[in-house]
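Trainee: Quick check, what structure comes out for this input:
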Amino acid sequence: MATEVTVPVLGESITEATLGEWLKQPGDPVAVDEPIASLETDKVSVEVPSPVAGVMGQHAVAVGDTVQVGAMLATIDAGDGAAASAPAPAPAATATPAAAPAKDESGAGYGDQPGAGTSDSPAALSPSVRRAVLEHGVDPGTVKGTGRDGRITKEDVTAAASSKPAPAPAAAPAPAAAPTASGRGEERVRMTRLRQTIAKRLKEAQNTAAMLTTFNDVDMTAVIEARAKYKDLFEKKHGVRLGFMGFFVKAATMALRDIPSVNASIDGDDIVYHDYADISVAVSSPGGLVVPVIRDADQMSVATIEKTIGDFGKRAKEGALKMDEMKGGTFTISNGGVFGSLMSTPIINPPQSAVLGLHRIEERPVVVNGQIVIRPMMYLALSYDHRLIDGREAVTFLVALKNAIEDPTRILIDL
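Mentor: As a prediction, the model looks like this:
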């Protein structure tokens, strides 16, 4: 007897999704609650668990298809999924490690799952992993997966390719033949639903808001020194590393309190002011940029903020962020500096009215007390809706943020 697997309820006002990838192929053993497919919604990826144990039946939809909530995805045939997944005593079983590979917190969780002959099947791999396998010429059967449940990620393929020894040169190489493709190949890949939503929302923001960007720079000396002095004690007490984002989020909430229009939004002909600060933090995920929200960040300590951001980053790579964690937000902080960005003009995240862009820290000559000195400097960029926020308010906000970062004692005594 076969059990139908349907599209689960995805969240308020979400009625459809796109099938991102199949995590189980027909004939694979399936355990209860084991993910069999990944769905892409407008905000996050959602894994669909199996309601019963058994054997994977036929797929009812293909990767890239749009499915409605309640629609059938596949069937699970009756059978002992746990017994089927146990390693057989046959000699061929030695190709599969006896112990499951350890999970890597940095894994993206979008690869394939090893075992049952699926890890070396190109059709079973996610699109990004398949592309990496073809580009690097790596046999997926020899790659140890570090993603969720041991699935292969693109980073695993890249690491395997970099460690692969270069082939020995032939003793008498034949004359090189003219390349057939001349390195001008093309590949057409369908946009993920998340990428389509990002594109749509960013363009709507440009078309709706009167966007303007104001810049300033900040001397990171004091924060760097404080971090170097207390990072070991901080990690020992709180179980999380002390980074720079905790300082910036806390400083931003203080500046938002002083300049409430930067924390406000436009609703028709009304201006909505918020007496709380829900900070959206841009996080990179395998499917694109997502912005989970730190609720009531103004009431949090730096340690709590760092823990929350760390948890968001880990689960974004695993595709495990929840719908409710992506909703709302009164102000956004995007840190392009982790990728090496020197300066940018970030786009606001509607209905918010402002976004703060952080950039890389680099040593530059600056004048301090009449002397030219070398200091670690960072450019700050505040993009805002000029319909609501005046230039004076934008500059005042950046100056308040700059003062707090250059003198972190202000954050401690709430000045």
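
Trainee: C-alpha from now on. contacts and neighbour counts both.
Mentor: Fine.

Trainee: What residues does the residue nearest to the spatial centre of the chain make contact with?
Mentor: In the chain, the residue lying closest to the centroid (C-alpha atoms, centre = their mean) is S285, at 2.1 Å. For S285, the contact set (C-alpha atoms under 8 Å, 6 or more residues apart in numbering) comprises 108, 316-319.

Trainee: buried subset of the residues you listed?
Mentor: Using 16 or more other C-alpha atoms under 10 Å as the burial test, the contacts of S285 include 108, 316-319 as buried.

Trainee: Just those: which are in helices?
Mentor: 316-318 (DSSP state H).

Trainee: how much space between the residue nearest to H386 when sequence neighbours are not counted and I266?
Mentor: Nearest non-adjacent residue to H386, counting by C-alpha to C-alpha, 6 or more residues apart in numbering: A210, 5.2 Å away. As judged by C-alpha to C-alpha, to the nearest Å, A210 and I266 stand 12 Å apart.

Trainee: so I279 makes contact with G329?
Mentor: Yes. Between I279 and G329 there is a contact at 5.5 Å, judged by C-alpha atoms under 8 Å.

Trainee: Pull up the overlap in contacts between the two.
Mentor: 293-295.

Trainee: and after the longest strand along the chain, which helix or strand comes next?
Mentor: Looking across the chain with DSSP state E, the single longest strand is strand 371-385. Scanning forward in sequence from strand 371-385 by DSSP states H and E, the next helix or strand is helix 391-406.

Trainee: To check against the first, give me the structure of this:
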Amino acid sequence: MEELKFRATPAARALAKRLGVSLLNVEGTGPKGRIHKNDVAGFNYVKKIHVSPLARRVAEEQHIDLNGISGSGHNGKIMKDDVLALVSDPQVKAFFTRDELYGTPPAGIKVAVAAKAATNAQASQQVAAVSNSTDETEMVPMSMMRKVIARRMSESYFGAPTFMQTWEVDMTEMNALRAKLIEPIMEKTGKKITVTDLLSLALVRMLLKHKYINSSLSEDGNQIIFHNYVNLAVAVGLEEGLIVPVVKHAEKMSLSELVVAIKDLTARTVSKKLLPDEQMGSTFTISNLGMYGVSHFSAIINQPNAAILSVAATVKKPVVINNEIVIRPMMNMSLTSDHRLIDGLVAAKFMTDLKALIENPFSLLI
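Mentor: Down below sits the predicted model:
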């Protein structure tokens, strides 16, 4: 095959190589069609494809992708013959190339095409029958909430390089503090304090001391945004999907105020009365599955947060303290971090301080 030749400036060639643009597709504006740098920079990848109605019909029925096809019509318009050149079935090609296309087709060709369509339809019906004739499977469309969750989780999982660190924490003192606070918090707020409430308060205190953990990446990916406040998102699971209501400016709240705020947001999330604004603006997220007996897990980051804390169940187990084996309530917590913003040492320092605060939580009240 004769090699296609074209004229292009060195700058145009360099830019095309960097952008992955084929110069064969770029129209030059220079003398004798020479391609300049601006021609490459302005190359339109999403140029509209012009297709004749008949060519589109053939392409749709034969499942032919029209992207990249050079048409023989005016201004590159894709015509019927351009698409038929890609059809391998001679009977189908004969059907679409005959002169009486809009009249009654010859009986033999009509029967062949109809038989092929009937076979495809029968196959589809058989698949549907297999799917629906038994109670073993059920196919339902995804809800809008599920679609949004799927899209956001995919963007987070595939878009951010992450790493996980898991720490085991002794919950003896935290449980003791909660036991002492249940009655006074109930009298003051009418709410029952939970481990999640105390962990949330500990998180807020630590996030203000570790700015990278409470940061986010700018949209262009060139700047780190440090937040001098804590908007804490608390993951709430529903049958329809996961929702993360946000406690705004949690750093300004006392323990009682934080308990009330978390309980209020959770209740309105479950009753589906949460406002759109109350699901936005988080700087960090906590996800607790401990109440379901989960021993350990690593959650996916709630973008644009830089990290998320996963809290597992508290389990009594033997541990060595002062060279003696004792039974203590131990909990696993994992930090999933965006490696673009957080390095392993930074995450380890944060988790070390958080573990120390959880194991000596009385300083939370000071």
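
Trainee: Turn the contacts of S285 of the first structure into TSV, including distance to H238 of the first structure.
Mentor: Formatted as TSV, the contacts of S285 of the first structure follow (distance: C-alpha to C-alpha, whole Å):
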residue	distance to H238 of the first structure
A108	25
A316	22
K317	23
E318	23
G319	25
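
Trainee: Looking at the second structure, which of the residues you listed hold up?
Mentor: Retained in the second structure (both residues aligned by TM-score structural alignment, their matches' C-alpha atoms under 8 Å) from the contacts of S285 of the first structure: K317.

Trainee: Return the member of the contacts of S285 of the first structure nearest to Q68 of the first structure.
Mentor: Nearest to Q68 of the first structure among the contacts of S285 of the first structure is G319, at 20.3 Å by C-alpha to C-alpha.

Trainee: measure the closest one to E47 of the first structure for me?
Mentor: Distance from G319 of the first structure to E47 of the first structure, by C-alpha to C-alpha: 8 Å.

Trainee: just L256 of the first structure next, same as before
Mentor: According to C-alpha to C-alpha, L256 of the first structure stands 37 Å off from E47 of the first structure.

Trainee: One more: I271 of the first structure?
Mentor: Taken as C-alpha to C-alpha, the span from I271 of the first structure to E47 of the first structure is 38 Å.

Trainee: G336 of the first structure too?
Mentor: 29 Å.

Trainee: Tell me which of the two has more neighbours.
Mentor: A count of neighbours by other C-alpha atoms under 10 Å puts E47 above the other of G336 of the first structure and E47, at 21 against 17.

Trainee: Map that one across to the second structure for me.
Mentor: Per TM-score structural alignment, there is no equivalent position to E47 of the first structure in the second structure.

Trainee: what does the residue nearest to the centre of the first structure align to in the second structure?
Mentor: S285 of the first structure maps onto L238 in the second structure, by TM-score structural alignment.

Trainee: can you check A255 of the first structure too?
Mentor: Alignment note (TM-score structural alignment): A255 of the first structure maps to M206 of the second structure.

Trainee: hmm, back to that, just the ones of the shared contacts of I279 and G329 of the first structure in helices?
Mentor: Per DSSP H, the shared contacts of I279 and G329 of the first structure never map to helices.

Trainee: Give the aligned equivalent of V260 of the second structure in the first structure.
Mentor: So, by TM-score structural alignment, V260 of the second structure is matched to K307.

Trainee: Its match and K236 of the first structure: what is the separation?
Mentor: As judged by C-alpha to C-alpha, K307 of the first structure and K236 of the first structure stand 13 Å apart.

Trainee: and if you look at T3 of the first structure?
Mentor: 49 Å.

Trainee: neighbour count winner among those two?
Mentor: Shown here are T3 of the first structure and K236; by other C-alpha under 10 Å, T3 has more neighbours (17 against 11).

Trainee: what about the more buried one, which SS state?
Mentor: Following DSSP: H, G, I helix; E, B strand; the rest coil, T3 of the first structure is assigned to strand.

Trainee: Look up how far V319 of the second structure lies from the aligned residue in the second structure for I372 of the first structure.
Mentor: When the second structure is aligned by TM-score structural alignment, I372 of the first structure is paired with I325. Here the distance between I325 of the second structure and V319 of the second structure works out to 5 Å (C-alpha to C-alpha).

Trainee: same check, this time on G290 of the second structure
Mentor: Counting by C-alpha to C-alpha, the gap from G290 of the second structure to V319 of the second structure is 20 Å.

Trainee: which of these two has more neighbours?
Mentor: G290 (21 against 15).

Trainee: Show me what the longest helix seen in the second structure is packed against.
Mentor: What stands out as the longest helix in the second structure, according to DSSP H, is helix 107-132. In terms of contacts (3 or more C-alpha pairs under 8 Å, 6 or more residues apart in numbering; DSSP states H and E), helix 107-132 of the second structure is packed against helix 90-97.

Trainee: which part of the first structure lines up with the helix it packs on?
Mentor: So helix 90-97 of the second structure is aligned with nothing, judged by TM-score structural alignment.

Trainee: now for that helix, which elements pack on it?
Mentor: Packed next to helix 90-97 of the second structure, using 3+ C-alpha pairs under 8 Å, 6+ apart, are helix 107-132.

Trainee: how far is the helix it packs on from where the chain is centred?
Mentor: 38 Å (C-alpha atoms, centre = their mean, to the nearest Å).
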